[in-house]
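> sharing a model that was predicted from the sequence below.
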Amino acid sequence: MADVNITASVRDEFGKGAARRLRREEKIPAVIYGHGDEPVHVALPSYDMMMALKTPNVLIHLDVEGKKRLVIPKAIQREAIRGFLVHMDLLVVRRGEKVNVDIPIHVEGELAPGQNLVEHVLNSLPVEAEATHIPEGVTVSVEGLDAGDSIHARDIKLPKGTSLAVDEDDVVIQVLAAQAEEPSAEEEAVGEAVEEAPSEATAE
C-alpha cells in the first residue's frame, strides 16, 4: 500500500463560515480520532489530500504542528456536483494492529458467449488487514462465466495477512442474462397495424 506525508494544522473555528474560509485557503476540515484519545480537529491541504486519496485506504503520516500521527481515511464527504472534498474523518492506527476496511474489487476476463451482464452485488470487499499493509484491492476473474453463475466472498483470493470481514457465503458478483427490451407503444402500434393490414391477394 502507498503511504504519504501530509502536514496539518489544528483548527478551533467551526461551522459553515469557517469551512468556507478554509476552502478559500485551499484547505479542508477534518477530525482525527482513535485509541481512546480526544478527537483533534484539523485543517488539511486540499490538493495533497486529493492526490493521496487516489490510492484507496492510503496510509498517511500526519504531522499536526509537530506531533506525528499515523492515520487512514475512514469517512470522506464530497460536494455532490463538483466532487471536491468537504470533510474527512481520519482514524489513528498503529503498526501491527488490525483494522476493518473496504477494498476495491477489480473484474477481469470475458464472460461466456451470449448477452450476459456482470452485476456487482458488492462494490467493495470488507476485509480485516494490518493497518500498515492494507491491500489496494482484489482482482476477480469472470472468465467463461455464464448467466446464473456467481462469485462468493470465499472464492476471492486474499493477500497474505488479510481476512474476510463479511460472511464467506455472501455473493460478491453474479452474472445475469440481459433482458430483452420491451417494445415501445409506438412499435407495438406499428406491429399491430402490419398484422391487421390485408395482403395483396386478399385485397384483389
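Great, that's in hand.

> contacts, neighbours, all on C-alpha from now
OK.

> give me the nearest residue to Thr132, chain neighbours excluded.
Distances taken as CA to CA, 6 or more residues apart in numbering place Arg95 nearest to Thr132, at 5.9 Å, with adjacent residues excluded.

> tell me the secondary structure at that neighbour.
coil (DSSP: H, G, I helix; E, B strand; the rest coil).

> ok, it touching Ile72?
No - counting by CA atoms under 8 Å, Arg95 sits too far from Ile72 to count as a contact (12.0 Å).

> those two: who's more crowded?
Set side by side, Arg95 and Ile72 show more neighbours around Ile72, with 24 against 10, by other CA atoms under 10 Å.

> A further structure is provided below for comparison with the first:
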Amino acid sequence: MPEKLSVTQRDDFGKGAARRIRRDDKIPAVLYGHGTEPLHLTLPGHETALAARNSNALLELVLPDGDSHLALLKDIQRHPLSRLITHLDLILVRRGEKVEVDIPVVLIGEPSAPAIAVVDSQHLTLSVDALKVPEQIEIDVEEKEEGFQLFAGDVVLPEGAELVTDAETLVVAVQIPRVEEEPEDEETAESEDAEGSEEESTEE
C-alpha cells in the first residue's frame, strides 16, 4: 500500500526558498514522468523521512484540492553532515504499470565458519509492478561453505518480478578470508642483520 502524504504545490524556487521550506520542517521535492510538466511540491518533513527509510517507497501525494498522484522515490539528497533530507526527486507512476527499480540485497544467516559471505552486487535491478515494489531481496547463506556462489539468474525473485540485471552477474560468494603476512619492519630487519654481523665478527 502506498504511504499517503498531504502535500502542497509551490511556485517559489531557488536555494533561499528551499531553506525556508526546510526551516518549517518540510521538504522540497519535484515530481515528473509520463511526459508531464514537472510538479514542484512541498512535503511534510517527519512523515516523508519515515517513508524514505525504504529507498523505493511508493507514495500517494494528496494535494489540497483533493487531486492525488502515485509516485516512487527516485533520488534522495541529504545534508552531508546531518544526513537530513534536503530534496527529493519523485517519479510519477500509474496503477498496473511496470517500473525498473534497484532493490537492495540482504543476507540472511551465517556461512559455515571460518568462511564469510561477500556481497558482490549490493542491488539487483528488477522490473516490477509499481504497486508491488519489494523493499529488499533476501539471500540465505546459512551454513553455506567456501566456494558457494550465487548469480543474479539464480536468485529467487518476488512473484511477477523480472530480472533486468545481467543473469551472469555474481551476487554473493562464500570464501575463507586470506590473511596476508605483514612485511617485516625495515628497522627490525636491519637490527637483526647487524646483530648477525656482530656475532660473526666475535666468532672470527
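Sure, I can see it. Please read these numbers as outputs of a predicted model, since none were measured by experiment.

> contacts for the longest helix belonging to structure 1, please.
When structure 1 is parsed with DSSP state H, its longest helix is helix 185-196. Taking contacts as CA atoms under 8 Å, 6 or more residues apart in numbering, no residue outside helix 185-196 of structure 1 touches it.

> distance from the chain centre to the following helix or strand past that helix, please.
Scanning forward in sequence from helix 185-196 of structure 1 by DSSP states H and E, the next helix or strand is helix 200-203. Remark: helix 200-203 of structure 1 is offset 63 Å from the chain centroid, using CA atoms, centre = their mean, to the nearest Å.

> what does stretch 66-80 of structure 1 give?
On CA atoms, centre = their mean, the centre of stretch 66-80 of structure 1 falls 16 Å from that of its chain.

> what residues sit buried inside it?
Burial within stretch 66-80 of structure 1, assessed by neighbour count using 16 or more other CA atoms under 10 Å, is assigned to Leu70, Val71, Ile72, Pro73.

> was I right to think the third one contacts Val93?
Just to be clear, that refers to Ile72 of structure 1. Yes - with contact defined as CA under 8 Å, Ile72 of structure 1 reaches Val93; the gap is 7.2 Å.

> quick one: residues contacting Glu97 of structure 2.
When contacts are counted by CA under 8 Å, 6+ apart, Glu97 of structure 2 is found next to Asp129, Ala130.

> how much space between it and Asp166 of structure 2?
Distance of Glu97 of structure 2 to Asp166 of structure 2, computed by CA to CA, to the nearest Å: 22 Å.

> now do Arg94 of structure 2
27 Å.

> what does Gly160 of structure 2 give?
Using CA to CA, Gly160 of structure 2 is found at 18 Å from Asp166 of structure 2.

> and what of Arg19 of structure 2?
42 Å.

> looking at the two, which one has more neighbours?
When neighbours are counted by other CA under 10 Å, Arg19 of structure 2 and Asp166 differ, and Arg19 comes out ahead with 15 against 12.

> can I take it that the more buried one is in a helix?
Yes - the assignment for Arg19 of structure 2 by three-state DSSP puts it in a helix.

> map it across to structure 1 for me.
Using TM-score structural alignment as the criterion, Arg19 of structure 2 maps onto Arg20 of structure 1.

> what ranges do the helices span in structure 1?
Using DSSP H, helices in structure 1 cover 16-24, 46-52, 185-196, 200-203.

> turn those into a markdown table, columns for distance to Tyr33 of structure 1.
Formatted as a markdown table, these follow (distance: least, CA to CA, whole Å):
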| stretch | distance to Tyr33 of structure 1 |
| --- | --- |
| helix 16-24 | 20 |
| helix 46-52 | 18 |
| helix 185-196 | 58 |
| helix 200-203 | 82 |
